[in-house]
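Participant: Mind folding the following:
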Amino acid sequence: MKEGNEKVPIPKYFQGKSLLITGGSGFLGKVLIEKLLRSCPDISIIYILLRPKKGKTLQERVEAITSIPLFDLLKSTYPENVQKIVPIYGDVTELGLGLSNESRKILIESVNIIYHAAASVRFDDSLKDAIILNTRGTREVALLAREMKHLELLVHISTTYCHTDKQIIEEKIYPTEIDWKQSINIAESLDSHTLNIFASHYMNSFPNSYTFTKRLSEDLLTELCSGRIPTVIIRPSIVISTADEPMPGWIDNFNGPVGLLCACGKGILRSLYTDPDLIADYIPVDMAVKGIIGVTWLDALEKNQDNSKQLQISVFNASNNNVNSITYRELMAIGDKVTKYYPFHNTLWLPQMTITKFYILHYIRIIFFHVIPALFIDGLLKMAGKKFRLLKIQRKIFIANMALHYFITQTWTFKNDKALRALKMLLPSDYKDFYLDPKDHEPYLYFINATMGVKKYLFKEDPKDLDIGKKHYFRMLIINIIFNILWYLGLFYVFVFKLNILDCFKDILHYIYTYFCNL
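Facilitator: The predicted model follows:
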């Protein structure tokens, strides 16, 4: 890490190194690969664990990954670096990672740094599948790492939400009472249906299989790696679209807050069940990646200076805690403003989101603003001879909202002192490419870029063509006003003329008047 008495800049540290990345085809994995090849251009090689998919060979999958807009800046600056991505046939769900003897030997002989980012982030995964991929897969990576002859660091990408049984999550290892070995044995021996029967009891206080298996993964790394190989665990919070690099607003999935933004912007999601005053902890994916690279460098620096720390496990929390906090109320206000001035094309209704922490009120809103309109529109589509699926979409949104319920109705404090300290340790020459400060990013501007990214990369709309969206938004506004007038007139008619509410009200007033007059 040093030349003489000087710290080595981050690109210099990565110079000539061979990396192995699992989960390289995932959202965070792709951003990590692009950033490493662009900002550390002298990296020797990046092996990524892949398997053939949808009839594509490994090389075709690499070409598909690098053909997306995310890699355009890399291709214009260091086009030759794309060739440094080398696919290795493997599967994290298989024993031994599904590696051939030849591939395993290559990795053992050459890899210097491992980034283990492969994981299922689906909250509704069966416990069996989640344990096999997230926990046993991590075990197989750790066992491979222990064989590597030139390994300098194993970096495990975890999540801040794997310790939600604690109100304050510090940057340290938390042991669990559940045995990770036993969990793997159970997952290997039982079928999914049988395991799911007692899954909630087995997971105890954990809200889903994702957080549970990521917690077990940290436990097994402590047992398998501590005192044996240099290891870093970094826990990002909710990872969302890019803030700056390589372009603002890049996204490739509907997960998390982006999915809510899309559903709200399309006029499908009208009610959100959460406490509006709770903090929404998220981190743009490019900031998370800068943090991952930065703590890799920092950990190597500190362990180079103090040999007693060489084989200790370091933990970093990559979160927005006490940096650029924003509540769900503020987030929804921003969302309403953004979707008004940068509306999506072909919205189904006027975007109007309401937040409540009262489940009964939320449930009533779901019935009136989600289910009934979906049934009405599906009925019209059916009469027109077209496919009707809005009710099905509303069902998926409801399930997704309830899956997020545990996380958006509570708040935690994720201590990030060590992660923030890594920023202060950067050399001036590294500031341009690796310095990050969430305070520099104004939330409103960020979500404008996020919305434009959703329009371009997910909905395939031209972000420059705002007139289409604005005209449609105005039409939806007029329809919404007319509908509300008719709705309230209808209620007035029913209550006044059909239910004789006025007569009932007069009788009540007369009774009260008579009662007080007779006192």
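
Participant: C-alpha only now, for contacts and for neighbours.
Facilitator: Fine.

Participant: can you give me the strands for the stretch 1-150 of the chain?
Facilitator: Taking DSSP state E, counting those that start in this stretch, the strands of the stretch 1-150 of the chain run over residues 2-3, 6-7, 18-22, 45-50, 85-89, 113-116.

Participant: orientation of the third one relative to strand 85-89 in degrees?
Facilitator: Computed by axes from the mean of the first three to the mean of the last three Cα atoms, to 10 degrees, the angle separating strand 18-22 from strand 85-89 equals 50 degrees.

Participant: Which elements pack onto strand 18-22?
Facilitator: The helices and strands touching strand 18-22, judged by 3 or more Cα pairs under 8 Å, 6 or more residues apart in numbering; DSSP states H and E, are strand 45-50, strand 113-116.

Participant: Give me the distance between it and the centre of its chain.
Facilitator: 22 Å (Cα atoms, centre = their mean, to the nearest Å).

Participant: I'd like the strands of the stretch 1-150 of the chain as TSV, with distance to residue 255 and mean neighbour count appended.
Facilitator: Below are those laid out as TSV (distance: least, Cα to Cα, whole Å; neighbours: other Cα atoms under 10 Å):
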stretch	distance to residue 255	mean neighbour count
strand 2-3	41	10
strand 6-7	39	12
strand 18-22	20	23
strand 45-50	22	23
strand 85-89	26	20
strand 113-116	20	23
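
Participant: My guess is residue 370 contacts residue 394. True?
Facilitator: Yes. Judged on Cα atoms under 8 Å, residue 370 makes contact with residue 394 at a distance of 6.5 Å.

Participant: So for the two, which residue has more residues nearby?
Facilitator: residue 370 (24 against 18; other Cα atoms under 10 Å).

Participant: Distance of the more buried one relative to residue 364?
Facilitator: According to Cα to Cα, to the nearest Å, residue 370 stands 10 Å off from residue 364.

Participant: To compare against the first, here's the next sequence to fold:
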Amino acid sequence: MAVREWFAGQEILLTGVTSDIGNVVLEKLLRSCPGVKAIHLIVRSRNNQTNEDRIKNIFASPGFERLRQQCPDAISRVKTIEGNLVYDDLGVIEDQLNILKNVSVVIHAGGPHDALFEFCSELPSLKAASAVMNLFKQRRKTSNDESFPNIPLSILRVPAVGPALKEPMPGFLNVFKGATALMVGAGYALGDDNLPASILPVDIAANTLIASAWGKATSTEKENVTIYNSPALNCTWRRLIESGRKASKKFPYPSFGMRGMTANPWLHWFVVLFFEWLPSVLCDTILQVLGTKPRIVDDHLRIRTALQALDPVLSRSWPTDQKSLTELNNRMSPEDQEEFFVTPEIDLETYVLCAAAGVKKLCPNNNAKIVNMFKFVLCAALAVALFFMVFI
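Facilitator: Here you go, the predicted structure:
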């Protein structure tokens, strides 16, 4: 049975919908699986916004523009439930717990998972559950690990998530993370650039979560847990950075960030301090003198935070066994392989170019003119200083 056909009539519980992967999973399910009966979202109220307000903001975001055009009534299949993944029964009140008794598929796209897995074990109609886990945050587990409940579960292990390859649009991103900052040359990174670039496009992650749930439910295998390792970009970090250098000629990221990577912590510290942080501080100081709100340092700190979160991925290699993923792909029909692509060929140059364009479109940066002008002033001042040192 095809993936789309199997999902027809199913009730799905989706957690982590406010994450980058969760956003794309929701959009993909609503657009590609029109027969889904209902999608229940566990979302907690936050920052003076109700859970329904947060979902409305998601539907109004650029990532759902294609869905709004093609399936304007899709939101009617979405049911929002107040809850919290760290609590027993996911913090859901008793009346709404009864609604979830009909859930047959659980997709966990982000957040704590222990309470969720226990909740899954109590769902009488559960056919399959799929979950994403960060390799550098979760200890390795095997299918025989006793900490997993006795449920039909598939797990996708990912080191880092990058912009979309194709859907909902090439280069799409809704969170500026370390992988994207590295690709567009927003800052200098600490790591081994000879290691494989362990970045998984967000739409491949979403497709794998959806397809693996189908695969688990329709499989004849008796194993409770199936582990999937994310496919690599088939390049090193060095080559990825070089591709980003080419893309930046068309879509430059406006910051004082130095493009590149080093395994030497002292060199990394020196470059970040004197070529990124110090120019940012000087630029903000001038802005303050001119009566303009300083903002370059804030952007620098945001980029540094994003890249630091990527440090564990850049310093070691990660599992690359693709046997389970290949078997899943081979079980899918040609139409499903096209619609729910889990092992596509990736043209690196095109992917990085679309990522740079996506950053420019979806994460507009108002610092471009200021940064470029300040760079020109610094270069001019340096040239004048060298001239006096040499000829005078």
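
Participant: what TM-score do we get after superposing?
Facilitator: Once superposed, the chains reach a TM-score of 0.89 (TM-score structural alignment, normalised by the length of structure 2), with 392 aligned residues with a Cα RMSD of 2.9 Å.

Participant: rewinding a little: ok, which of the helices and strands packed on strand 18-22 of structure 1 comes nearest residue 417 of structure 1?
Facilitator: Ranking those by proximity to residue 417 of structure 1 (Cα to Cα) places strand 113-116 first, at 22.2 Å.

Participant: For the closest one, name the packing helices and strands.
Facilitator: Strand 113-116 of structure 1 sits against strand 18-22, helix 137-147, strand 153-157, with contacts defined as 3+ Cα pairs under 8 Å, 6+ apart.

Participant: Over which residues of structure 2 does that strand lie when aligned?
Facilitator: Using TM-score structural alignment, the residues of structure 2 aligned to strand 113-116 of structure 1 are 105-108.

Participant: measure residue 219 of structure 2 to residue 14 of structure 2 for me?
Facilitator: According to Cα to Cα, residue 219 of structure 2 stands 22 Å off from residue 14 of structure 2.

Participant: same check, this time on residue 44 of structure 2
Facilitator: According to Cα to Cα, residue 44 of structure 2 and residue 14 of structure 2 sit 13 Å apart.

Participant: Show me what residue 89 of structure 1 aligns to in structure 2.
Facilitator: Per TM-score structural alignment, residue 89 of structure 1 is aligned with residue 82.

Participant: List the contacts of that match.
Facilitator: Contacts for residue 82 of structure 2 (Cα atoms under 8 Å, 6 or more residues apart in numbering) come out as 42-45, 51, 91-92.

Participant: Let me have the helices and strands packed on strand 18-22 of structure 1 in CSV, extended by distance to residue 317 of structure 1.
Facilitator: Shown next, in CSV, are those (distance: least, Cα to Cα, whole Å):
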stretch, distance to residue 317 of structure 1
strand 45-50, 25
strand 113-116, 16
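
Participant: Count the neighbours of the residue mapped onto residue 152 of structure 1 from structure 2 for me.
Facilitator: Using TM-score structural alignment as the criterion, residue 152 of structure 1 maps onto residue 127 of structure 2. Applying other Cα under 10 Å, we find 20 residues neighbouring residue 127 of structure 2.

Participant: Please tell me how far stretch 326-333 of structure 2 is from the chain's geometric centre.
Facilitator: Averaging C-alpha positions (Cα atoms, centre = their mean) puts stretch 326-333 of structure 2 24 Å from its chain's average.

Participant: mean deviation of the match of strand 113-116 of structure 1 from structure 1?
Facilitator: Mean deviation of stretch 105-108 of structure 2 relative to structure 1 after superposition (mean Cα distance after the TM-score superposition for structure 1): 1.1 Å.

Participant: what about the counterpart of residue 246 of structure 1 in structure 2, distance to residue 363 of structure 2?
Facilitator: Using TM-score structural alignment, the partner of residue 246 of structure 1 in structure 2 is residue 168. In this view, residue 168 of structure 2 and residue 363 of structure 2 are 16 Å apart by Cα to Cα.

Participant: Please, where are all the strands along the stretch 251-392 of structure 2?
Facilitator: 261-262.

Participant: which stretches of the stretch 151-300 of structure 1 form strands?
Facilitator: Under DSSP E, counting those that start in this stretch, the stretch 151-300 of structure 1 gives strands at 153-157, 168-169, 231-236, 238-240, 271-273, 282-284.

Participant: closest one to residue 383 of structure 1 among the ones you listed?
Facilitator: With distances scored as Cα to Cα, the stretch of the strands of the stretch 151-300 of structure 1 nearest to residue 383 of structure 1 is strand 271-273 (28.2 Å).

Participant: ok, and what's touching the closest one?
Facilitator: The contact list for strand 271-273 of structure 1 (Cα under 8 Å, 6+ apart) reads 353-359, 362, 365-366, 369, 401, 405, 409.

Participant: Turn those residues into TSV, columns for neighbour count and distance to residue 429 of structure 1.
Facilitator: Below are those laid out as TSV (neighbours: other Cα atoms under 10 Å; distance: Cα to Cα, whole Å):
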residue	neighbour count	distance to residue 429 of structure 1
353	19	45
354	17	46
355	17	45
356	16	47
357	14	47
358	11	51
359	12	52
362	18	51
365	17	54
366	19	53
369	16	54
401	19	44
405	15	43
409	16	42
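
Participant: ok, of these, which one's closest to residue 506 of structure 1?
Facilitator: Closest to residue 506 of structure 1 out of those is residue 365 (30.8 Å), distances taken as Cα to Cα.

Participant: Aligned against structure 2, show me the partner of the closest one.
Facilitator: When structure 2 is aligned by TM-score structural alignment, residue 365 of structure 1 is paired with residue 271.

Participant: dump the residue contacts of its match.
Facilitator: Applying Cα under 8 Å, 6+ apart, we find residue 271 of structure 2 in contact with 188, 258.

Participant: and if we set it to 10 Å?
Facilitator: Applying Cα atoms under 10 Å, 6 or more residues apart in numbering, we find residue 271 of structure 2 in contact with 187-189, 257-258, 265, 277-278.

Participant: I'd like to know how many residues surround residue 122 of structure 2.
Facilitator: 12.

Participant: ok, it - contacts?
Facilitator: Residues near residue 122 of structure 2 by Cα under 10 Å, 6+ apart: 89, 101, 151.

Participant: show me what contacts the aligned residue in structure 1 for residue 17 of structure 2?
Facilitator: When structure 1 is aligned by TM-score structural alignment, residue 17 of structure 2 is paired with residue 24. Residues in contact with residue 24 of structure 1 (Cα under 10 Å, 6+ apart) are 30-33, 46-50, 62, 65, 85, 87, 115-118.

Participant: How about residue 366 of structure 2?
Facilitator: Contacts of residue 366 of structure 2 by Cα under 10 Å, 6+ apart are 254, 295-296.
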